[in-house]
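Q: build me a model:
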Amino acid sequence: MSDPACKKRILIVDDEPYIGKIFSLKLKLSGYDVAATCSGAEAIELVRNDHFDAVLLDIFMPEVTGLDVLDAVRKFSKVPIIVFSARHDVAELAQSMGADDCVAKPINPDALVDKIGSVLARAAENKSA
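A: The predicted structure is shown next:
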């Protein structure tokens, strides 16, 4: 049986570089191809100009926030987006704006890998339906 993570490309967007490094390492060890950025503006351009199977997006970032990124990306892409937030109300807002799922902070890296697998499986089911 093939690995579900095989060849799946994930973009991590978080203004805390160490968070991106931790998640990148965990996802790479789980078989994903990973790109990361600390900039919301750069994230929008990366999604516009490259292929990603999912985006992990921090909500609270300076300048271009995660909600700004979500709003911009949803205008041109249906890529699955998982948002991170410590605030339940903001997570609900993000889901109403088109986020596919939400992970509460603090984030357990193993739970995040499971969540990505679930979101990717759901996206694949929706594509084939």
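Q: contacts and neighbour counts: CA atoms only from here.
A: Fine.
Q: regarding this structure, what is its longest helix?
A: Assignment by DSSP state H gives helix 109-128 as the longest helix of the chain.
Q: packing partners for it?
A: Helix 109-128 sits against helix 17-29, with contacts defined as 3 or more CA pairs under 8 Å, 6 or more residues apart in numbering; DSSP states H and E.
Q: another one to check against the first:
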Amino acid sequence: MMTLLKRDKADYRILITDDDDDCRIGLNDIFEPEGYTTYLASCGREAVEIAKNKILHLLILDVHMPDFSGFETFEFIKEEKKIQIPCIFVSADTSKDLKFEAIEANAYTLISKPIKKEIIKYAVEQSLEKYYWK
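A: Here you go, the predicted structure:
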């Protein structure tokens, strides 16, 4: 069941998962000062563990990680949470096949690395609006 939340960024919790420390911390540095609550994971297993214990409103997942792929992580989290949760995938690989895989996974979007601040902020705001501000 989808909960309608206020448009206050402090009401939203984002899980940022990337095995690249600089990327993960860089994304955190974009969203935490905006008022979002952020959780950071360096791999898919860590992301799944966080998802078991936290309320999450949005996932930002690297596609290529050493344990679980971003797609596998997304599936595990959806199965764990038993709810539809928006997901933004990030990857240096934005091949046509990967884009189709993101569509099939029901992701909100796939953003190419290096990540532009304006693009990721826009994608986060739009995905939250689509899923929670109807």
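Q: ok, back up a step: from the chain's centre, how far out does the longest helix of structure 1 sit?
A: Distance, stretch centre to chain centre, for helix 109-128 of structure 1: 11 Å (CA atoms, centre = their mean, to the nearest Å).
Q: counting neighbours, which bits of that helix end up buried?
A: For helix 109-128 of structure 1, burial by neighbour count (16 or more other CA atoms under 10 Å) applies to L112, V113, K115, I116, G117, V119, L120, A123.
Q: how about the strands in structure 1?
A: Assigned by DSSP state E, the strands in structure 1 fall at 9-13, 33-37, 54-58, 81-85, 101-104.
Q: among these, which comes closest to K21 of structure 1?
A: strand 33-37 (8.1 Å; CA to CA).
Q: and that closest one, how far from structure 2 on average?
A: Its aligned residues in structure 2 lie a mean 0.9 Å from strand 33-37 of structure 1 after superposition (mean CA distance after the TM-score superposition for structure 1).
Q: against structure 2, where does that strand fall?
A: Mapping strand 33-37 of structure 1 onto structure 2 (TM-score structural alignment) gives residues 37-41.
Q: what's in contact with the matching stretch?
A: 10-19, 24, 28, 31-32, 47, 50 (CA atoms under 8 Å, 6 or more residues apart in numbering).
Q: ok, 6 Å please
A: R13, I14, L15, I16, T17, A47 (CA atoms under 6 Å, 6 or more residues apart in numbering).
Q: now those residues: which count as buried?
A: Using 16+ other CA under 10 Å, the buried members of the contacts of stretch 37-41 of structure 2 are R13, I14, L15, I16, T17, A47.
Q: make TSV out of the residues you listed and add distance to T73 of structure 2.
A: Listed next are these as TSV, based on distance: CA to CA, whole Å:
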residue	distance to T73 of structure 2
R13	17
I14	15
L15	12
I16	12
T17	9
A47	7
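Q: pretty sure A54 of structure 1 sits against I82.
A: No. Using CA atoms under 6 Å, A54 of structure 1 is not in contact with I82, being 7.6 Å away.
Q: so what's whichever residue in structure 1 pairs up with D67 of structure 2 closest to, chain neighbours aside?
A: Under the alignment (TM-score structural alignment), D67 of structure 2 pairs with E63 in structure 1. Closest residue to E63 of structure 1 apart from its sequence neighbours, by CA to CA, 6 or more residues apart in numbering: G40 at 7.7 Å.
Q: over to Y131 of structure 2?
A: P86 (7.1 Å).
Q: next: D3 of structure 1.
A: G31 (7.8 Å).
Q: pretty sure the one you found sits against A5.
A: Yes. Shown here, G31 of structure 1 and A5 form a contact pair, counting by CA under 6 Å, at 5.3 Å.
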